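Visitor: Make a model of this:
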Amino acid sequence: MNLRRAMSIAAVVAMTVAVTACGLQGDGGTTRKQVTMDEQQAIDRAEEIIHQAADGMSPKPTLERTGPRPVGPCLASDGRSADDRVQVTLFYELTGVPGSQAKKLVLQARDAWLKLGHKSNSSDEDWADPFPRVGMRTEPDDYWMEAITGVVDRAKGEGLATLKVTSPCFLPPKQSSTSSTADPVALDTPQTDDPAERRALDHSSRIYEALQVKSAPTQEGEGLRTVQDAADTSAHHTWSTQPLTTTETVRALARAQEYFEGAGWNVRHVQTGAGTPAVVALHVEEGTVAQLAPSTTGAVRVAVTTPVLRPASADV
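Guide: Presented below is the predicted three-dimensional model:
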């Protein structure tokens, strides 16, 4: 997809409703929360919150933990200065129950968390929607959690329920701070000194980690390039996953959507010829657009377009 089309989609995405910024609350100002704990404490607390929602569910699902290594860099970092804080994020798919029960499981997770006094972040839930989502947080330790219904078969009303818990950003003990970085799966990306190209490659790497599927060898027309469109210049990085089954595609895109929403992107879906909707996300502050589009070959094609940021003109 060319840059003109990408920017057109960006304008549409910008008008979508605001999303829940899980785990980032309290980091938008100049004063950071200086939470100190070790990784295992953060994981144990996140696991406890997951089980608070799932243990009383009926029908009883199987908890299937997915996702990259749970401890990674703090997503609230501004990316321009050193930040040793890390963050725990756990994803659990609720398997072993009919897809028609996904909505019921999400509602049960909400009720269980509310009963324990956790606070809702969702002011506009539409429980008539066959695929609802719930956003909540704990007090005073500020863990953020979601119960999410991913669409498996819209016509049949079948979904896949997922629970996600994100810890606050925290500073590990000194002895472990150097070993608490993310454990990224290698995406073969080129090296560059250009800031916009580095930004595009960084977003691609995070998307790759969220998808949790292997990338395919670089195809003709894919890779990193600079695109000029009228007065705008952007860095554009494209790549593809290996072919996936329909179920694998749905689950991978659901994980990517969870990452985008947790990192504060605006997200929408676009219908494709492959049947499964594409995920289009906008990073409002940067103007970066990410597109994850299933193809008829089974591969998910990823495109990240980020504008070259120039100093504001004095005439503006």
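
Visitor: all contacts plus neighbour counts: C-alpha atoms, from now on.
Guide: Will do.

Visitor: so residue 250 is in which element?
Guide: Of the helices and strands defined by DSSP states H and E, residue 250 is found in helix 246-262.

Visitor: buried stuff in that helix?
Guide: Taking 16 or more other Cα atoms under 10 Å as the neighbour-count basis, helix 246-262 is seen to contain the buried residues 246, 249-262.

Visitor: so which two of those residues are the farthest from each other?
Guide: Longest distance between any two of the buried residues of helix 246-262 is 24.3 Å, between 246 and 262; criterion Cα to Cα.

Visitor: compare with the first, here's sequence two:
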Amino acid sequence: MNLRKAIPAAALLAVVIVVTACGAQKNGQESGGRTPKQVRMNEQRAIDRAEEIIHQAVDGMSPKPTLERMTGAPVDVCIARDDHRPDDRVQVEVAYKLTGVPGSEAQNLVRQARDAWLRQGYKYNSGGEVDWSGPFPTVYMRTEPDDFWMDAVTGVMDRAKGEGVASLSVTSPCFVPPGKASAGAADPVSFEAPEADDPAARRALAHSSRIYDALGVGSAPTQPGEGLSTVRDGRGTAVHHTWSTLPLPEDERVRAVARAQEYFQGEGWKVRTVPTLEGLPAVVAGHPGEHTIAQVAASTTGAVRVAVTTPLGGPTSADV
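Guide: Predicted coordinates:
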């Protein structure tokens, strides 16, 4: 199957939302070189805060939209940690599509969300003006001081009529669930080694191999916390593969990430760059055919960090 094939705009918007949330927190915060924060939080507090941020954007909107939930179980795992340590942290993601209003109001709703968040004192998470003429104009922002990341996205459905769809997404910082060390079956996330000859593991490894070829840099020995793992949570089961390159000078890291970005774009992945506080480059790419997410980020350790996450039940090969 050709990865460049067209997919419906609504489906692609969903891919953008997933990639945005994962990139903003898991890459921009974790593998882009920032020191992970020790957040005193639990799942319910994170969900409540995310919902509050959503309603801060929506409650004053005109026309008033209806919130249609776009994600299932809100708890997800954190991956691609920059310091290679085993990572039991999770994060919460809440995303809604704004419905019940004319499609011509989609972009206006995103602008209203931006203005409402600015009035709350929240900050832009990327510099420069939004390209409102593009297919998916997106506003990236974050809260202070609790560091939730959010975005407002509009996707064009009918360019001739100027109609589209809009969505809002909020992702919490990573946090360790209370009682993680002793949590058993009630734990929202569990890790285990993939089964032998697991199709999802083969798919993740195949994507990693192609990213390796695109980077053109040798891989480093496997560090603690890296390698293959199967993760089961409220959303289902996925396979993660994380690895690092050999240490590189900063200019070579920048060029390597740029080569990975060119590879993703050439293969039809939905790609976006992720702003990081350290100014190091990072990209997050979503595979539209199988819902795999790949992250490539220059690390302050001198390496380029790679993480591939692919769900079970997808195609049996990365050659789709």
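
Visitor: Provide a list of residues in contact with the aligned partner of residue 147 of the second structure in the first structure.
Guide: Under the alignment (TM-score structural alignment), residue 147 of the second structure maps onto residue 142 of the first structure. Each residue near residue 142 of the first structure by Cα atoms under 8 Å, 6 or more residues apart in numbering is listed here: 23, 167-168.

Visitor: same check, this time on residue 192 of the first structure
Guide: With Cα under 8 Å, 6+ apart as the criterion, the residues that contact residue 192 of the first structure are residue 198.

Visitor: Is it in a helix, a strand, or coil?
Guide: Following DSSP: H, G, I helix; E, B strand; the rest coil, the label given to residue 192 of the first structure is coil.

Visitor: cool, the one 5 residues further on as well?
Guide: Residue 197 of the first structure falls in the helix class when you classify it by three-state DSSP.

Visitor: In this structure it contacts residue 236, no?
Guide: Yes. Contact status for residue 197 of the first structure versus residue 236: in contact at 7.5 Å, counting by Cα atoms under 8 Å.

Visitor: can you name the residues of the first structure that stretch 50-64 of the second structure overlays?
Guide: Residue correspondence for stretch 50-64 of the second structure in the first structure, counting by TM-score structural alignment: residues 46-60.

Visitor: which one of the buried residues of helix 246-262 of the first structure sits closest to residue 228 of the first structure?
Guide: Nearest to residue 228 of the first structure, judged by Cα to Cα, of the buried residues of helix 246-262 of the first structure is residue 260 at 26.4 Å.

Visitor: That closest one reaches residue 280, doesn't it?
Guide: No. Under the contact definition of Cα under 8 Å, residue 260 of the first structure does not touch residue 280, with a separation of 9.6 Å.

Visitor: Now for the two: what residues contact both?
Guide: Common neighbours of residue 260 of the first structure and residue 280, counting by Cα under 8 Å, 6+ apart, are residue 267.

Visitor: hang on, the earlier thing: for the helix holding residue 250 of the first structure, name the packing helices and strands.
Guide: Identification of packing neighbours for helix 246-262 of the first structure by 3 or more Cα pairs under 8 Å, 6 or more residues apart in numbering; DSSP states H and E yields strand 144-153, helix 195-211, strand 266-270, strand 278-283.

Visitor: repeat that for 6 Å
Guide: helix 195-211 (3 or more Cα pairs under 6 Å, 6 or more residues apart in numbering; DSSP states H and E).

Visitor: Now compare the contacts of residue 142 of the first structure with the second structure and keep only the conserved ones.
Guide: Mapping these onto the second structure (both residues aligned by TM-score structural alignment, their matches' Cα atoms under 8 Å) leaves 167-168 still in contact.

Visitor: Dump the contacts of residue 142 of the first structure to a markdown table, plus distance to residue 122 of the first structure and secondary structure.
Guide: Formatted as a markdown table, these follow (distance: Cα to Cα, whole Å; DSSP: H, G, I helix; E, B strand; the rest coil):
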| residue | distance to residue 122 of the first structure | secondary structure |
| --- | --- | --- |
| 23 | 14 | coil |
| 167 | 18 | coil |
| 168 | 19 | coil |
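
Visitor: Nearest to residue 307 of the first structure among the contacts of residue 142 of the first structure?
Guide: Distances from residue 307 of the first structure to those, taken as Cα to Cα, are shortest for residue 23 (26.6 Å).

Visitor: residue in the second structure matching the closest one?
Guide: Using TM-score structural alignment, residue 23 of the first structure pairs with residue 25 in the second structure.

Visitor: do residue 174 of the first structure as well
Guide: Counting by TM-score structural alignment, residue 174 of the first structure lines up with residue 179 in the second structure.

Visitor: Pull the contacting residues for that match.
Guide: Residue 179 of the second structure makes no contacts at all, as judged by Cα atoms under 6 Å, 6 or more residues apart in numbering.

Visitor: gap between it and residue 42 of the second structure?
Guide: Here the criterion is Cα to Cα, to the nearest Å. By it, residue 179 of the second structure lies 10 Å from residue 42 of the second structure.

Visitor: what about the strands in the second structure?
Guide: Listed in chain order, the strands found in the second structure under DSSP state E are 66-69, 75-77, 90-99, 123-124, 138-142, 149-158, 163-171, 190-192, 227-233, 236-244, 270-273, 282-286, 293-298, 304-311.

Visitor: Understood, closing this out.
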